[in-house]
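**Student:** Need coordinates for the below:
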Amino acid sequence: MAKVSLNSLRVTNIPSHIDKATFIEFAKQYSFKSVERGWLSRSVKGSDNPAVSLSPQFDGHVGTITLPSKEHKEAALKNNNAEWRLDDLFDRITILSSPEEPDIDICAIHGLNGNAFDTWAAQSHGKTIMWLRDLLPTTEPFENARVMTFGYSSQLSDRKNLSGIMEWSHNLLLSAMIRLNLYDKPEYRGVQLDRCGLLFLSTPHSGTTEADWNKLLLDIAWVSWGVRTEIVDCLRAFNLTSSESQDQYANMKIKPPCAALYETKKTKVNGFNRLVVARQSASFGNVTASPMDNVDHNTICKFDSKFNGFIEVVIQLRHLRNLLVGGSNSAAPTFDDHGKTSIAFSGIGGIGKTATMIDIAHHELDCRNIFFVQGKDKPSLDRAYLHIARRIGPEYLMKEFQGKDLQEAWRNERPEERIQRFKTWLEDAENETSLFLFDDVDGVQGVDRIGDTVPPEAQTVLYTTRNPVVRDPGFHFHRIRITPMDADTLIKIMEAVRNEELTDSKTFGDLFQRQTLLQIAKTVHGHPLAASIAIKYIVRVVSHNNPATAGQAFIEILNSDNYKEREEFLNFSPENVSVMETFHVSRRRLRDPEGQAWRLMQFNCMLDTSESGTDFFDHACFITSAEFPDHDILSTESVQVRNRLSNQIESVSFGERTHLSKPLMFHPLWLECTRHMMGPEGRLRYARQVLQVSYHSYFSQVNQDGSDEARTRASGFLAHARHCMVVCRNFKIGFEDLDILDAIQEWVQPPTRRRNR
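**Tutor:** Okay, here's the model as predicted:
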């Protein structure tokens, strides 16, 4: 039988009408209580925040629950009285994430002695992080991917299981074809190789010497432990099965795009540290495996954050996705490629781009020279490169001035000559692997293209940029979008800041409670800079009143109508820049910081900008210059103008598109910063226009034809108006301040609701 999960459960037979909130309540009944281990052991504490997933599968839903301990899992299996079925096997297909319109399927298949859930789950600070469920669905560009696992009975010691490698692969393909044939679309009727990509993580395509057991020992193992010799035989180094498989792969007419990664740390096996799968075995055909730093055979598939190995897997998955969806024929990004490679980390200010880039650099320290460059203009760039040249010193003069006084020759070099010699030094074969890190490439003034910020001799460059559509045509270019952090990663950051700020867990009680940190993470919407500043603000400012509940007091401030205290937090700058200063940087990079793009941004901060919302600017209101001060933007004839302005907004990372056909999405903190920068008169100005346009457009739709589409659009304009009034109330603006028609007030907020307030 399949290996069971340590502390996670799969829930099936869930009706399709069950929503995630209901499922979370179901999960809490098994997770929040303490569970007894035994009369000689302490009880295991519960948790009121279990990690869960709920996704459509076949005619209903399938869910997963990660519980605090093995004891909680066993208690749930024993005491479940619901019609929903619980199991810890995760056999066959389990869907972990499935949007309404998935653009790609990702199926993870574990190895021998693995479990379809635990193989991908990391343990960190008492928490279980299953990256396929908890990290990947919120990572660009996989927000619209359907993610699933496939489980099978793979235990080497399971004598009752007669299935082998061929049977397991057949079972997987059969499950996939059955699933795909449910769709009445020609492209889903069967599995097509040219529509599939494969990523292997330390898979021994040529076998492994760890399977080269003595034949007598194998016979003993079969008798005493049930080790299945036919499976071990298939894993031996240069075994017949793998050789035949590689020959068959070489003769395939259609080869699916493939990539492979291998471990770089040794794994403890029977008391000895050994490299289980080396590069040679992980490579096959024309696929050369790439190394993943600081992982062994067990941890190459387990990640507890969006850093380190997770980034390397996402890079490979993104490459395969581009080949399948975008039709790109570019090579997979890797530092081992020949030719120039640049990777741009894009995202809003303070989201963690620089930290991600530096984290990668730390992993490369032992492998290559690393140069960190910053500059705001051409002269400062030259100074940065002169500083690097000085750090290297006269080493690159040795060939030309061999046997002479290098120090004297070095002193006679002019600054521009030193810089040029440094660039020439980069072309030497032993220096080709040098890695350049360029932070905030958008901030360099007077440079036409990002490739001009680094020496043309550089082979590998990492950038950070706020521009999500930036390109570097001079390199093999790859872009990685850094999205808001998941709650668990953000909590780790806040805990680190908290531990630096204080150690008194009794006085600052709620800052040492995970639930409080989780609420703060949600309040700052996954923004790491805001989260770290929040902890310092709570300790240094909010705690003066009551340190024991300072964390909760901060949460209440950010959710209240006390906009002056919210603004104080946004402007709070301890040792680093404030959230508002980070926002200012993006605004200053607009072509005209006071121009049309900024005015469009002020409209957006008053609207319901959720992805499902109605396009406010596709309205039915007659716009006049006398009644609407921003008529040049509001006019329905200004579509091309708004598209151009939206591109400007996106280029400074004020907003981003999840898809080319979708409207811009905005981080809530950026919308809040915009509202504060508008000032009182600005908030009144844009609120009046939003309410007027929404009111007239609503009744235009209602009076149109009574169709479902018209009613849906009408409700969308009402949602814009109500959201606008929520914003107004958060800044203590009432209807009496707006000077608008009474009819608009009655429409937005009916009399019965006003009397109940």
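**Student:** going forward, measure contacts and count neighbours with C-alpha atoms only.
**Tutor:** Noted.
**Student:** contacts for stretch 676-687?
**Tutor:** With contacts defined as CA atoms under 8 Å, 6 or more residues apart in numbering, stretch 676-687 is touched by 567, 602-603, 606, 675, 724-725, 728, 737-738.
**Student:** One more sequence to fold, the one below, so I can look at both together:
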Amino acid sequence: MSRYTARITYLDPATTEIELVGFLQGKGLATSPGQSRISLATGLEGSKIATATFETGEILSRALKLTPQERLLHDRHVTLDDTFEGFTPLSDGDKIDIVALHGLNGHAFDTWQYHSSDDCFMWLRDSLPEHFPGARVLTYGYNANVISDVSTGRLRTFAETFLERLRQERDSEGYRHKPLVLMAHSMGGLVLKQALIVGSNRADMRYKDLLESIHAVMFFGTPHQGGNGVSTAEFLTNLLHAVNLDARSDLIRELNPNSLFLFDLTGDFRQVIESLHTVICTFVEGKETKIGRWPLKRKLLIVQEQSAILGVARERKTSVNANHSDICKFKGPGDAAYATVRQVLRELIVEITPVITARDANDQPPPPSDLKYTTNDGDWKKYPVLEWGAHTYWALSHIDNRYGMTIVAYDKQGRIAGRWEKAGARYIHSIKMDRERVEFVGQGEYSITFALKDLKIT
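**Tutor:** Predicted structure coming up:
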């Protein structure tokens, strides 16, 4: 159950945020004051999906009890729930997908939401879309229980279901190759690891496009190495206490050891991400968590640094001044921990998203001997360039002036990192781009086109 927030589905595609607010207010359902307490985005079938945070739990309860007739909007009987099962889009964007996966006994909305007696802030909804307007942000919810689902081995099923539903969510023209950043909290990271291993082992390549689109995975307090010296039973007990749930330690000790495979995925997962050249961003909890009750109350790090680190070449480690539960909850846009996470994400998006710009070719190193810097209008100071992460892509013409251009990628040190030749145009004058392709336009509007994925340097 979400704290005061409902999801509203099956909204007409033409529904606006103003109409939605008016609809709720007309039912006496006051939303929480402040900006961005409502989101409205496009779902899988084209219908709109919204979230609305209400002032009190009593208002949320009334909203969930609306009759079918009371839920009529634009001749549709919309639905309201607070379970957030499956995917919930929080914003629309065509540049990148950011998908958040909660941990066991977590919640697709509340895991990422800070709330106090007089305020709340769900950064994935209330701030992230504003900072990254080209991002489609989604949460994924699943009803997983630490004890029962670990003991029965159902977590593999959760992983497989997540993977397939994510493929379906992106299985449309223009979305299959859209860059993807995945983030997971706590043991949700273990489910995520299992999902990617399952996908990479499919002989039919069903998830090939999906896996190759994953640029980065962000882990918030994920125990890659298990309890790191602490028994599995004790670790799971501490984890449950960290989220204010009681657990009988004798039940946890009786877990079938063979069902705890999630703690032994690191080797296989390393191979997967290294083959995909995926960036790993690890967030380590910097504060101890209070667990237990008096007189046995104590404080400890639920996931210690040695366990939180995956240990791969492309891993970026960041310490967050928060405990295990709050490592992915922030008090507001000015929260220092949120600023840290946002900066990590900004750097990832710069690496992911190509940008069309203009550079002064006079500042470039000499071209290869068979090529030359030439623009259709002769202005070297405004040479059309594609910037992508640490590289710039220049469309150079041939010395013999034939109709063909070679795209040369330079790194930040001015070294050539790649080149691609194609006939059909010469003398660059502009660059055009959509989600999947980039077009280099030359003299007479003749052009050459490349798939972005073919130009990506890993």
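**Student:** Could you get me the TM-score between them?
**Tutor:** Here the superposed chains carry a TM-score of 0.59, computed using TM-score structural alignment, normalised by the length of structure 2; 312 aligned residues with a CA RMSD of 4.2 Å.
**Student:** returning to that earlier point: buried among the contacts of stretch 676-687 of structure 1? Make that a ChimeraX selection.
**Tutor:** Selection of buried members from the contacts of stretch 676-687 of structure 1 for ChimeraX, criterion 16 or more other CA atoms under 10 Å:
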select :567,602,603,606,675,724,725,728
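**Student:** now the contacts of stretch 676-687 of structure 1 as JSON lines including secondary structure and distance to residue 634 of structure 1?
**Tutor:** Formatted as JSON lines, these follow (DSSP: H, G, I helix; E, B strand; the rest coil; distance: CA to CA, whole Å):
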{"residue": "567", "secondary structure": "helix", "distance to residue 634 of structure 1": "29"}
{"residue": "602", "secondary structure": "helix", "distance to residue 634 of structure 1": "12"}
{"residue": "603", "secondary structure": "helix", "distance to residue 634 of structure 1": "9"}
{"residue": "606", "secondary structure": "coil", "distance to residue 634 of structure 1": "14"}
{"residue": "675", "secondary structure": "helix", "distance to residue 634 of structure 1": "19"}
{"residue": "724", "secondary structure": "helix", "distance to residue 634 of structure 1": "16"}
{"residue": "725", "secondary structure": "helix", "distance to residue 634 of structure 1": "19"}
{"residue": "728", "secondary structure": "helix", "distance to residue 634 of structure 1": "20"}
{"residue": "737", "secondary structure": "helix", "distance to residue 634 of structure 1": "22"}
{"residue": "738", "secondary structure": "helix", "distance to residue 634 of structure 1": "19"}
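**Student:** As TSV, the contacts of stretch 676-687 of structure 1 with distance to residue 81 of structure 1 would be great.
**Tutor:** Conversion of the contacts of stretch 676-687 of structure 1 to TSV gives the following (distance: CA to CA, whole Å):
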residue	distance to residue 81 of structure 1
567	50
602	53
603	52
606	47
675	50
724	46
725	46
728	48
737	56
738	56
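**Student:** Out of the contacts of stretch 676-687 of structure 1, the closest to residue 341 of structure 1 would be?
**Tutor:** Distances from the contacts of stretch 676-687 of structure 1 to residue 341 of structure 1 were compared by CA to CA; the smallest belongs to residue 602, at 38.4 Å.
**Student:** Do a quick rundown of the helices in structure 2.
**Tutor:** In structure 2, the segments counted as helices under DSSP state H are 17-26, 57-64, 123-126, 128-131, 146-152, 155-169, 188-200, 208-213, 232-242, 249-253, 266-276, 305-308, 336-352, 452-455.
**Student:** one step back: what's the farthest-apart pair in the contacts of stretch 676-687 of structure 1?
**Tutor:** Set against one another by CA to CA, the contacts of stretch 676-687 of structure 1 have their most distant pair in 567 and 738, with a gap of 22.1 Å.
**Student:** what's the residue in structure 2 that residue 137 of structure 1 lines up against in contact with, if anything?
**Tutor:** With TM-score structural alignment as the matching criterion, the partner of residue 137 of structure 1 in structure 2 is residue 129. The contact partners of residue 129 of structure 2, taken as CA under 8 Å, 6+ apart, are 91, 135-137.
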